[in-house]
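In: Dropping a prediction and its sequence here:
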Amino acid sequence: MTFRMPPEWAPHERTWMAWPGPNATFSGDDLAESRGAWASVAQAVRRFEPVTVVHSPGQAESARELLGPDIDLVERELDDAWMRDIGPTFVTDGTRLAAVDWVFNGWGAQDWATWEHDEKIARHVADIAGVPVHSSPLVNEGGGIHVDGEGTVLLTETVQLGPERNPGWKKEEVEAEIHAKLGTTRAIWLKRGLTADYPPHGFGTLGHVDIVAAFAGPGVIVAHTQPDPSHPDHELCKENVEMLRSQKDARGRSLEVVEIPAPTVVKEDGKWVDYSYINHYVCNSGVVLCAFDDPRDEIAAGIFRRLYPGRTVTLVDARTIFAAGGGIHCITQQQPRV
């Protein structure tokens, strides 16, 4: 049987995360704040399913102190703490589980990134989970893909087709490799990601899709919109929504696009922000949703409650995570239950 990546709302065996250690992304007070934010997400997810956190040597004490006794810890060398991107993409054929190991090169070999250890984490996680590895020659990260579990995958041209990651690869070649590893048959491409996800705005991924658009069910996509016309993402988001509404998924369904307005805050410290509710995490019986101490937090939570009836929506302050370059989805990685 063909291996495929299940949708995020399918049952999970557990969630994997990585523990922040001192590096270019986290230093001084930022490290302490980041650890607190990562711990809040881990504890929110643990209400619904087991969580394993990978930590660097010498970091077990800090992790246990903040995470508490109910979260599993394993020690492996780390550079950074974005398990969505450095960890494996789990796939299944219905009876067996496997782990896709993409090539990781520091989000396009960015000058602030190091990845000597992170490029090996996918294999370490697969080994701990006891599953075989499917190696890919494609430079890719988990935040750069989103699937519906029924053959459709969302991608971004500036990620998989960017010269920083896959120079010389044609779109058809990228699609063929993605489909071969994920069991998908239809790719929907967004042109780019949000403005603050690119230099010179700080730490960024060069356009990950999981902050812009995500499947919330077969034929249903949640899409980030920026209501403030002064923000450079305002027009981009309008174009994304229009494009997505013109698309069909792998089963020929027209997509229902649910718009999720961005928080009211558009700048922090004089820089545009990419605060987004799209970067959420669906776990067993729950949804862990980014919060920003913003009037639109509860609006977004209400939308997700309607999209996921029967699941508890938990808001977790994600501003510290976004300051480091990502969100709740970026620091979590699901292991499907077989």
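Out: That came through fine. Numbering: from 1, shown residues only.
In: When you work out contacts or count neighbours from here on, use the C-alpha atoms and nothing else.
Out: OK.
In: can you count the residues close to residue 187?
Out: 22 (other C-alpha atoms under 10 Å).
In: meant to ask about residue 115, not that
Out: 17.
In: so it makes contact with residue 107?
Out: No - at 9.4 Å, residue 115 and residue 107 do not qualify as touching, with contact defined as C-alpha atoms under 8 Å.
In: who touches both of those two?
Out: Here residue 115 and residue 107 share no contacting residue, scored by C-alpha atoms under 8 Å, 6 or more residues apart in numbering.
In: need the helices for the protein, in chain order.
Out: In the chain, the helices defined using DSSP state H lie at 29-46, 60-67, 83-86, 106-109, 121-129, 157-160, 171-182, 233-245, 297-307, 319-323.
In: just those: most buried one?
Out: helix 83-86 (a mean of 29; mean count of other C-alpha atoms under 10 Å).
In: now for that one, which elements pack on it?
Out: On a contact count with 3 or more C-alpha pairs under 8 Å, 6 or more residues apart in numbering; DSSP states H and E, helix 83-86 meets strand 12-18.
In: Can you give me the buried ones in the strand it packs on?
Out: Neighbour counts over strand 12-18 (16 or more other C-alpha atoms under 10 Å) mark 12, 14-18 as buried.
In: What residues does residue 124 make contact with?
Out: Counted by C-alpha under 8 Å, 6+ apart, residue 124 has contacts residue 76.
In: Can you give me the distance of it to residue 88?
Out: Residue 124 sits 9 Å away from residue 88, going by C-alpha to C-alpha, to the nearest Å.
In: hey, what's in contact with both of the two?
Out: Jointly contacting residue 124 and residue 88 under the rule C-alpha under 8 Å, 6+ apart is no residue at all.
In: Out of the helices of the chain, flag the one nearest residue 289.
Out: Nearest to residue 289 among the helices of the chain is helix 297-307 (7.3 Å), distances taken as C-alpha to C-alpha.
In: Pasting the second one now:
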Amino acid sequence: MTPKQQGFFFPPEWHPHVATWLTFPHNEASWQGNKRHLMYSQYFGLIKAISKGEKVGLNVNDETLKNFILGELPKYEIDLNQIEILVNPTNDAWCRDHGPAFLINPETKERMIVNWGYNAWGGKYPPFDDDNNLPTAIAKHRGLNYVTPGIIMEGGSVEFNGAGTILTSRECLLNENRNPHLTQGQIEQYLYDYYGAEQVLWVNDGIVGDDTDGHIDDTVRFVNEDTVITMVEPNKADDNHEILEENLQLLKQMRLLNGKQLNIVEIPMPTPVMVDDFRTPASYANFLICNAGVLVPTFDCKNDDVALDILSQVFTDRPVIGLPSNKIIWGQGSFHCLTQQEPAV
């Protein structure tokens, strides 16, 4: 029986968490060569903010890195009782994509993990075998059953409303570098069977600089069952303008399972964040919803306050907290890309 047939589903991100998992960065190449150490203060700031409301699980490559982390945590006044370290080989930091997808069954009070395949966004950044093994390692650590669908799927490519609907992008899930043997209909069936969904809604492309081939968590996010925020670029000369306008028009045409239109809240993109003449995929949509609040990446630009104000109006059950990410984004991802929530049941 599939997880769905057994009563399991992937809950929305605002569902209460037991913990949030991160994979501690150690790959120099991911942060433009020698810039990795410059983002540590922002990374530990993220850990501290999460830890105020739930446990933080840290996947750590080796004992040397573990000792470094244990030496740094007190400097940021992080409660060590809130940190759980799992020493396990890893390749990179993007836990949203290679980490475990936790499912819950509210009837039986059980949890399980989906062990999707991971190939570093179409084989772009080998090796990725250690990251690919991480879901099963965490399943064994937690004593949870896991199921292996046998296809490539990344957490940043899918967005959930908790009421049967998944949002995703054609650029990513239909890309020939993921599952070229599958049709759109077959991919949708995997999403139904293993995420416990009933409907898949598709936008087209992702933003400039996104090396994941259009992950949805940089463009459109559910904030409740029938409301999404979507990034827009008012500047018509900007390369993101047409991409985001096209996705906005698609969102306006969509209908949920109950026949309702989406409530759509528009948020302007930040000023382009450049590093070494490369445009990073900086986006306010890459926020993390956790027990302590909604952690929103900020980029030291004029639209930071605009984004925080808009998000504060749509999230009424927890605080919206802006945290600097202008150095984290050098790695081509931000808070949502770095994390994967472990839901309570």
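Out: In hand now; what should we look at? None of these values were measured; they are calculated from a predicted model.
In: Mind checking the TM-score on these two?
Out: Once superposed, chain against chain, the TM-score is 0.94 (TM-score structural alignment, normalised by the length of structure 1); 331 aligned residues with a C-alpha RMSD of 1.5 Å.
In: closest one to residue 216 of structure 1 among the helices of structure 1?
Out: For residue 216 of structure 1, the closest of the helices of structure 1 is helix 297-307, at 6.9 Å, according to C-alpha to C-alpha.
In: Residue 296 of structure 2: neighbouring residues, count only.
Out: Residue 296 of structure 2 has 27 neighbouring residues, counting by other C-alpha under 10 Å.
In: mind checking what it lines up with in structure 1?
Out: With TM-score structural alignment as the criterion, residue 296 of structure 2 lines up with residue 289 in structure 1.
In: Test my guess that that match contacts residue 276.
Out: No - counting by C-alpha under 8 Å, residue 289 of structure 1 does not reach residue 276; the two are 9.7 Å apart.
In: about what we covered before: could you dump the helices of structure 1 to TSV with distance to residue 313 of structure 1?
Out: Shown next, in TSV, are the helices of structure 1 (distance: least, C-alpha to C-alpha, whole Å):
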stretch	distance to residue 313 of structure 1
helix 29-46	10
helix 60-67	21
helix 83-86	20
helix 106-109	30
helix 121-129	28
helix 157-160	30
helix 171-182	28
helix 233-245	24
helix 297-307	6
helix 319-323	18
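In: Nearest to residue 140 of structure 1, out of these?
Out: With distances scored as C-alpha to C-alpha, the stretch of these nearest to residue 140 of structure 1 is helix 157-160 (6.4 Å).
In: That closest one maps to which residues in structure 2?
Out: So helix 157-160 of structure 1 sits over residues 170-173 in structure 2, by TM-score structural alignment.
In: Can you add distance to residue 72 of structure 1 and give the buried residues of strand 12-18 of structure 1 back as a markdown table?
Out: As requested, the buried residues of strand 12-18 of structure 1 are exported to a markdown table (distance: C-alpha to C-alpha, whole Å):
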| residue | distance to residue 72 of structure 1 |
| --- | --- |
| 12 | 16 |
| 14 | 10 |
| 15 | 10 |
| 16 | 10 |
| 17 | 10 |
| 18 | 11 |
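In: who touches residue 276 of structure 1 in this structure?
Out: Residues near residue 276 of structure 1 by C-alpha under 8 Å, 6+ apart: 211-212, 224, 262-263, 290.
In: counterpart of it in structure 2?
Out: By TM-score structural alignment, residue 276 of structure 1 lines up with residue 283.
In: ok, back up a step: for the match of residue 296 of structure 2, list the residues it contacts.
Out: 277, 279-281, 301, 313-316, 328.
In: Could you report the distance from it to residue 336 of structure 1?
Out: Residue 289 of structure 1 sits at a distance of 20 Å from residue 336 of structure 1 (criterion: C-alpha to C-alpha).
In: cool, residue 165 of structure 1 as well?
Out: Distance, residue 165 of structure 1 to residue 336 of structure 1, by C-alpha to C-alpha: 27 Å.
In: Likewise for residue 184 of structure 1?
Out: 17 Å.
In: What of residue 306 of structure 1?
Out: Going from residue 306 of structure 1 to residue 336 of structure 1 by C-alpha to C-alpha gives 24 Å.
In: Please apply the same query to residue 316 of structure 1.
Out: From residue 316 of structure 1 to residue 336 of structure 1 the distance is 23 Å (C-alpha to C-alpha).
In: Outside of stretch 25-34 of structure 1 itself, list whatever touches it.
Out: 20-22, 80, 112, 203, 320-321, 324.
In: want to throw those residues into CSV with distance to residue 134 of structure 1?
Out: Below are those laid out as CSV (distance: C-alpha to C-alpha, whole Å):
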residue, distance to residue 134 of structure 1
20, 27
21, 28
22, 31
80, 23
112, 29
203, 29
320, 34
321, 30
324, 30
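In: before we move on, back to that, looking at the contacts of residue 289 of structure 1, which are in strands?
Out: Residues of the contacts of residue 289 of structure 1 located in strands (DSSP state E): 281, 313-316.
In: would you list every one of the strands in the stretch 51-200 of structure 2?
Out: 55-60, 83-87, 101-105, 110-114, 145-147, 158-160, 165-169, 199-203 (DSSP state E, counting those that start in this stretch).
In: so which of the ones you listed comes closest to residue 184 of structure 2?
Out: strand 199-203 (10.2 Å).
In: Output the contacting helices and strands for that closest one.
Out: Other elements packing on strand 199-203 of structure 2 under the criterion 3+ C-alpha pairs under 8 Å, 6+ apart are strand 165-169, helix 184-195, helix 239-253.
In: corresponding residues in structure 1 for the last one?
Out: Aligned using TM-score structural alignment, helix 239-253 of structure 2 spans residues 232-246 in structure 1.
In: same thing with stretch 186-196 of structure 2?
Out: The alignment of stretch 186-196 of structure 2 onto structure 1 (TM-score structural alignment) covers residues 173-183.
In: thinking again about what came up before, Serialize the contacts of residue 276 of structure 1 to TSV and add fields for neighbour count and distance to residue 32 of structure 1.
Out: Output for the contacts of residue 276 of structure 1, formatted as TSV (neighbours: other C-alpha atoms under 10 Å; distance: C-alpha to C-alpha, whole Å):
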residue	neighbour count	distance to residue 32 of structure 1
211	26	24
212	24	28
224	30	30
262	24	27
263	24	25
290	28	19
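In: Just the ones in strands from those, please.
Out: Counting by DSSP E, the contacts of residue 276 of structure 1 place 224, 290 in strands.
In: No further questions, thank you.
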